[in-house]
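**Q** Give me coordinates for this.
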Amino acid sequence: MLTKRENLLETIRGGKPDRFVNQYEAFDIIREDPYTLKYPDPNPGELDVKTGWGVTKTWPRDLPGAFPIHDEAHIVCKDIAAWKDYVKAPPAVYPEEAWEAAVRHAESVDRKEKFAMAFIAPGVFEQCHYLLEIQNCMMAFYEEPEAMHELIDYITDWEIQYAEQICKYMKPDGLFHHDDWGSQISTFISPEMFGEFYLPAYKKIYSCYRENGVELIVHHSDSYAATLVPYMIDMGIDIWQGVMTSNNIPELIQKYGPQISFMGGIDSASIDHPGWTKEEVRREVQRACRECGKLYFIPGASQGLPLSTFEGVYEATSEEIDAVSREMF
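**A** Got it, this is the predicted structure:
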């Protein structure tokens, strides 16, 4: 029997997996890095938590994640043309002792069994609209493109500095990076605009991780982003996690399978809700696995961590993936 890590590699390389990769089973996600410890995201039910970038986030209970507050009092960057007056990056370099918890976690990972995964959230696009507010951010691409390029470069430079620290101390062999690039039915910006503004940033960031020993790059975007897959391949993503059913996943696998793999296929909203049932979970898992097949596909809910909004949903999904593996392999 293959280890969880071996089975994942067989799946994404078009080899001979002996079962479906079961959601996040091959990832040990490390979240004890100094930035995360100093500026933790809110937990469910926690309100008004400030990030290192000055963004105020809140997580009302029974919602799927934390979101920034964007009333006039809380928008960080009130004028993109003057972004340097508003946006101040947190430290990207920390003393060695600040990395001790992350190093202990990384060293505890059995790397024959799992990948030791660094974790970054939010990504470059999300950081932009966290700072600006989403509508202001969308308009700024048209009205102040030069300033947007400058802000993206500023965020990217911070990410690269921090990536170098992560790789120096934690020595991860995987990266799990968040950045939602669309709604359920469309990307937030056109593919052409994405290529202009964000492709160069991500090529720099993911190249930095590759050059520092990271073998596996997983990017989370629980959205429609099918039109961005060529850019994902170009920037070096191995697995797009969070891929929703609106993307026509079987078609993407057929077209791009050898170059990138797809993790998801089960929209969280379809199973992770009040009154969820095991029958719903079973139906969605069976559909996803039979539609998408054994290679270049990892079944799981679209949510961007190994958890669920409502208790028991994640575990029930894992049980059903194991069951369909026994049927199909």
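
**Q** Could you use CA atoms for every contact and neighbour count after this?
**A** OK.

**Q** how much space between K171 and A140?
**A** 37 Å (CA to CA, to the nearest Å).

**Q** right, and R282 touches Y314 too?
**A** No: counting by CA atoms under 8 Å, R282 stays clear of Y314, with 12.0 Å between them.

**Q** higher neighbour count, K171 and A140?
**A** K171 (21 against 18; other CA atoms under 10 Å).

**Q** any idea which element the more buried one lies in?
**A** Using DSSP states H and E, K171 sits in no helix or strand.

**Q** now the strands: where do they sit in the stretch 201-329 of the chain?
**A** Under the criterion DSSP state E, counting those that start in this stretch, strands of the stretch 201-329 of the chain are mapped to 216-220, 239-243, 261-266, 297-301.

**Q** by how many degrees do the third one and strand 239-243 diverge?
**A** Counting by axes from the mean of the first three to the mean of the last three CA atoms, to 10 degrees, strand 261-266 points 10 degrees away from the direction of strand 239-243.

**Q** Could you tell me the angle between strand 261-266 and strand 216-220?
**A** Per the same axes, to 10 degrees, the angle that strand 261-266 makes with strand 216-220 is 30 degrees.

**Q** what residues are up against S270?
**A** By CA atoms under 8 Å, 6 or more residues apart in numbering, S270 lies in contact with E280.

**Q** Neighbours of P40, how many?
**A** With neighbours defined by other CA under 10 Å, the count for P40 comes to 15.

**Q** One more sequence to fold, the one below, so I can look at both together:
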Amino acid sequence: MSKFMEVAANRDYSKEWQAPGSFPWIFQRPKEPIAGRPIRVKDNYTRCAKGEQPYWMPAYFYESNIVWPDAMEEHPVPEVDGYDWWGVNWMMVESAGGMITKPETRTIADFSNWKAELEWPDLSRVDFKTDGQKIQNMLDPDRPHIYECVEGVFERLHELIPFGESLMAFYEEPELLEEFFQKMADYKIESTKKVFENYGRVDGVLYHDDWGTQRAGFFSNEMFREQIMPATKRFLDYVKSQGKFIELHSCGKNIQYIPMMLEMGIDMWTPQLFINEPDFLHTTYGKDMTFTFPLMIAPDWNEDQIRQAVRDFVDHFGENGRVMCWIMVENFDQKLEAIAQDELYHYSLKYYNKLYDRK
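**A** Predicted coordinates for the structure are as follows:
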């Protein structure tokens, strides 16, 4: 067992480990219950994710609980400069609000040697049960519980070795690369099963794997289908077999991959802001996939302006019942956000009652 895995295996997971103010810590915080809705918030959220005629348009993030285990050390725990259980060296970039692998970090000398050199996490040594009990106590039972499954099969590859070498493996070692991705799919299935078994009810999985730049995807469609899709689909097939919906987090202008996303069973994509055109996505794929689009609230708007912007958003994107609204307020003004949330619920409830002929 590696020294990094040994650290993970010997943590006291009855304690909270994440750094206050970090993304995992924020996701783990308890949320106030949402009362007075015609159906449970989790049921409505799932309806929207699956395209099953929601009662109102969900307010993204506000209406969900994220299951982010401390015991899943895909990043350093706590999330500050340090190593994960693969031995990858991470560093916090405050300006980006997140972590990146330290430049030129590597855990193996060369990709061609991964079978001999790479030490895989031994999940049997980790106390998921205690961590799961702790995390469950912070989850609102009325909200959907969504497992944040970070570091997908491609992301993990370029975290183990430099990014350029990862891309070269697609050309130089395609068969070995397929073996790596398939073994990584085995690991993702095993680790996700631990979450399903130990963290209470899980309604959906938010799968992370960044596939593109601000201009286009990293891979041709043919390369994606041949080398990214098989292992990814096998993991996602497992998630679907357990009755969960699938949301994709994939940064980059990745519109070109949507037909394959649909083939893989992905229900929902939250596209990277400002580079993936919401109107095109809604018009072209809005009946087949759920999207989260941003609604930007200016800090100087009055209440009437906020409520009108929300109504315009619902009118523009509501017709398929497959859009969630990500309310974004400069300076994180909670009063302005609360006004937008109130209008989103009440206006979209009327909108969908009329659209679906509900009394």
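
**Q** For the two chains, what TM-score is obtained?
**A** Taking TM-score structural alignment, normalised by the length of structure 1 as the basis, the two superposed chains have a TM-score of 0.79; 307 aligned residues with a CA RMSD of 3.4 Å.

**Q** Can you list the buried residues in the longest helix along structure 2?
**A** The helix that spans the most residues within structure 2, counting by DSSP state H, is helix 174-198. Within helix 174-198 of structure 2, the residues scored as buried using 16 or more other CA atoms under 10 Å are 176-178, 180-182, 184-185, 187-189, 191-192, 194-196, 198.

**Q** What helices and strands are in contact with it?
**A** helix 128-136, helix 153-160, helix 229-241 (3 or more CA pairs under 8 Å, 6 or more residues apart in numbering; DSSP states H and E).

**Q** Pipe the ones you listed into CSV and attach distance to V80 of structure 2 and mean neighbour count per row.
**A** CSV is the format used below for those (distance: least, CA to CA, whole Å; neighbours: other CA atoms under 10 Å):
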stretch, distance to V80 of structure 2, mean neighbour count
helix 128-136, 20, 20
helix 153-160, 16, 20
helix 229-241, 29, 18
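
**Q** Adding mean neighbour count and distance to G182 of structure 1 as columns, could you present the strands of the stretch 201-329 of structure 1 in JSON lines?
**A** Formatted as JSON lines, the strands of the stretch 201-329 of structure 1 follow (neighbours: other CA atoms under 10 Å; distance: least, CA to CA, whole Å):
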{"stretch": "strand 216-220", "mean neighbour count": "22", "distance to G182 of structure 1": "11"}
{"stretch": "strand 239-243", "mean neighbour count": "27", "distance to G182 of structure 1": "11"}
{"stretch": "strand 261-266", "mean neighbour count": "26", "distance to G182 of structure 1": "15"}
{"stretch": "strand 297-301", "mean neighbour count": "30", "distance to G182 of structure 1": "17"}
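
**Q** Figure out which of these is closest to L131 of structure 1.
**A** Closest approach to L131 of structure 1 among those is made by strand 216-220 (20.0 Å; CA to CA).

**Q** Let me see the contact set for the spatially most central residue of structure 2.
**A** In structure 2, the residue lying closest to the centroid (CA atoms, centre = their mean) is L206, at 3.4 Å. Contacts for L206 of structure 2 (CA under 8 Å, 6+ apart) come out as 146-150, 246-249.

**Q** what's the counterpart of it in structure 1?
**A** Residue pairing (TM-score structural alignment): L206 of structure 2 is matched to F176 of structure 1.

**Q** what's the spacing between its match and K203 of structure 1?
**A** Distance from F176 of structure 1 to K203 of structure 1, by CA to CA: 15 Å.

**Q** Check E10 of structure 1 too.
**A** 25 Å.

**Q** Could you do L63 of structure 1 as well?
**A** L63 of structure 1 is 33 Å from K203 of structure 1, by CA to CA.

**Q** Which residues are in contact with E143 of structure 1?
**A** Counting by CA under 8 Å, 6+ apart, there are no residues that E143 of structure 1 touches.

**Q** Sorry, wrong one. I was asking about F4 of structure 2.
**A** By CA under 8 Å, 6+ apart, the residues touching F4 of structure 2 are 83-87.

**Q** mind redoing it with 6 Å?
**A** 85, 87 (CA atoms under 6 Å, 6 or more residues apart in numbering).

**Q** Output the residue interval of structure 1 matched by the helix or strand that it is a member of.
**A** Using DSSP H and E, F4 of structure 2 sits in helix 3-9. The aligned range for helix 3-9 of structure 2 in structure 1 is empty, by TM-score structural alignment.

**Q** and the helix or strand that that helix is followed by, how far from the chain's centre?
**A** Per DSSP H and E, the first helix or strand lying C-terminal to helix 3-9 of structure 2 is helix 23-28. For helix 23-28 of structure 2, the distance from its own C-alpha centre to the chain's C-alpha centre is 13 Å (CA atoms, centre = their mean, to the nearest Å).

**Q** Check the mean deviation of the helix or strand just after helix 23-28 of structure 2 from structure 1.
**A** Using DSSP H and E, the helix or strand that follows helix 23-28 of structure 2 in sequence is helix 41-50. Comparison of helix 41-50 of structure 2 with structure 1 after fitting gives an average deviation of 2.9 Å (mean CA distance after the TM-score superposition for structure 1).
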